[in-house]
Each structure stands twice: as structure tokens, then as C-alpha cells.
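[1] what follows is a predicted structure for the sequence shown.
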Amino acid sequence: MSFFVTRKENYMLINGEEKALAAPTTLNELLTQLGYRVALVAVERNGAIIKQADFGTTTITDADKLEIVSFVGGG
């Protein structure tokens, strides 16, 4: 299924929801601001998986579309 989303200025898509982004930031900083445990997530940016080693140097802007998956233990 395909659909088009018209973005408002300074908003990006995270897991299909619009989120405000005040300024470009690193992926590591964004994940921390959103309350994720950085060591326990996988991130896809604009269709490409980002390695955790690159979270600190990957700059995120309001033009990006992110999918964030958290790993949860259980049994």
C-alpha cells in the first residue's frame, strides 16, 4: 500500500507519525530525546538500516522518515 504524506515544515515521520524536529540532530541524540534505550533499537532511515555504530554520526533532518524497532525480552 502506498500513500502520500504532506509534511508540515519542521516535522518528520517516525513510525508513521509526524514528530516535530526543531533542528537537525544526530540519531543518537534523537533516540535519547524520544526515550529509547539506544543499545536496544534498530533504525531504518529512508529505507536503509543504520548501524548502531553510526548512530552518533548520522544526522537526522525533518526530511527523513524513520522506523524504530525496540527489542524487548520476555518469555
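    Good, I have the coordinates.
[2] going forward, measure contacts and count neighbours with C-alpha atoms only.
    Will do.
[3] gap between the helix or strand hosting Leu31 and the chain center?
    Leu31 belongs to helix 27-33 when assigned by DSSP states H and E. Its chain's C-alpha centre and that of helix 27-33 lie 8 Å apart, by CA atoms, centre = their mean, to the nearest Å.
[4] A further structure is provided below for comparison with the first:
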Amino acid sequence: MNVTINGAAHEVPQGTTVAQAVRRLTPATAGVAVAVNDEVVSRGSWESTPLADRDRIEVLTAVQGG
């Protein structure tokens, strides 16, 4: 199935979860926020939230700096 992650097309297997999509992009375990089709998905729901064909996923990571 095809999804868009941070503006780029990705082919992912049927049943891919939000958590699996996040792991494709970043090894970070903290400071990460996710929205699917403009709806924020709480971290506690990532493992149980499946993606659907043509979903739009935005993965945002916090950046420290000065």
C-alpha cells in the first residue's frame, strides 16, 4: 500500500502501524510527535493504529539548539 510520510511516497506492507512508520524514519524514542491525516496520534496508540492506503503521516522530532 502507498502512504506519504513527511511528504515522500513510501510503499509499506498492509497492516503497517504508526509505530513501524516512525521507526522507518528515526531511531528516536523521545521528542517525537505524529499526525495521520492531520490528526495527532498519541504515543500510546502508535502500536495499535494501522495505516491505510494513501494515508498522510507527518513525523516531527524535537530539535535542541541554541
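    Cool, the structure landed. These figures come from a predicted structure and were not determined experimentally.
[5] care to give me the TM-score?
    After superposition, the two chains reach a TM-score of 0.80 (TM-score structural alignment, normalised by the length of structure 2), with 66 aligned residues with a CA RMSD of 1.6 Å.
[6] in structure 2, what stretch matches whichever helix or strand comes after the helix holding Leu31 of structure 1?
    Note on helix 27-33 of structure 1: by DSSP H and E, the next helix or strand toward the C-terminus is strand 41-45. On structure 2, the counterpart of strand 41-45 of structure 1 by TM-score structural alignment is residues 32-36.
[7] quick one: buried residues of that stretch?
    Buried positions in stretch 32-36 of structure 2, judged by neighbour count with 16 or more other CA atoms under 10 Å: Val34, Val36.
[8] how close does that stretch sit to structure 1?
    By mean CA distance after the TM-score superposition for structure 1, the fitted stretch 32-36 of structure 2 averages 0.8 Å away from its aligned residues in structure 1.
[9] touching that stretch from outside, list them.
    Val40, Val41, Ser42, Arg43, Asp55, Arg56, Ile57, Glu58, Val59, Leu60, Thr61, Ala62 (CA atoms under 8 Å, 6 or more residues apart in numbering).
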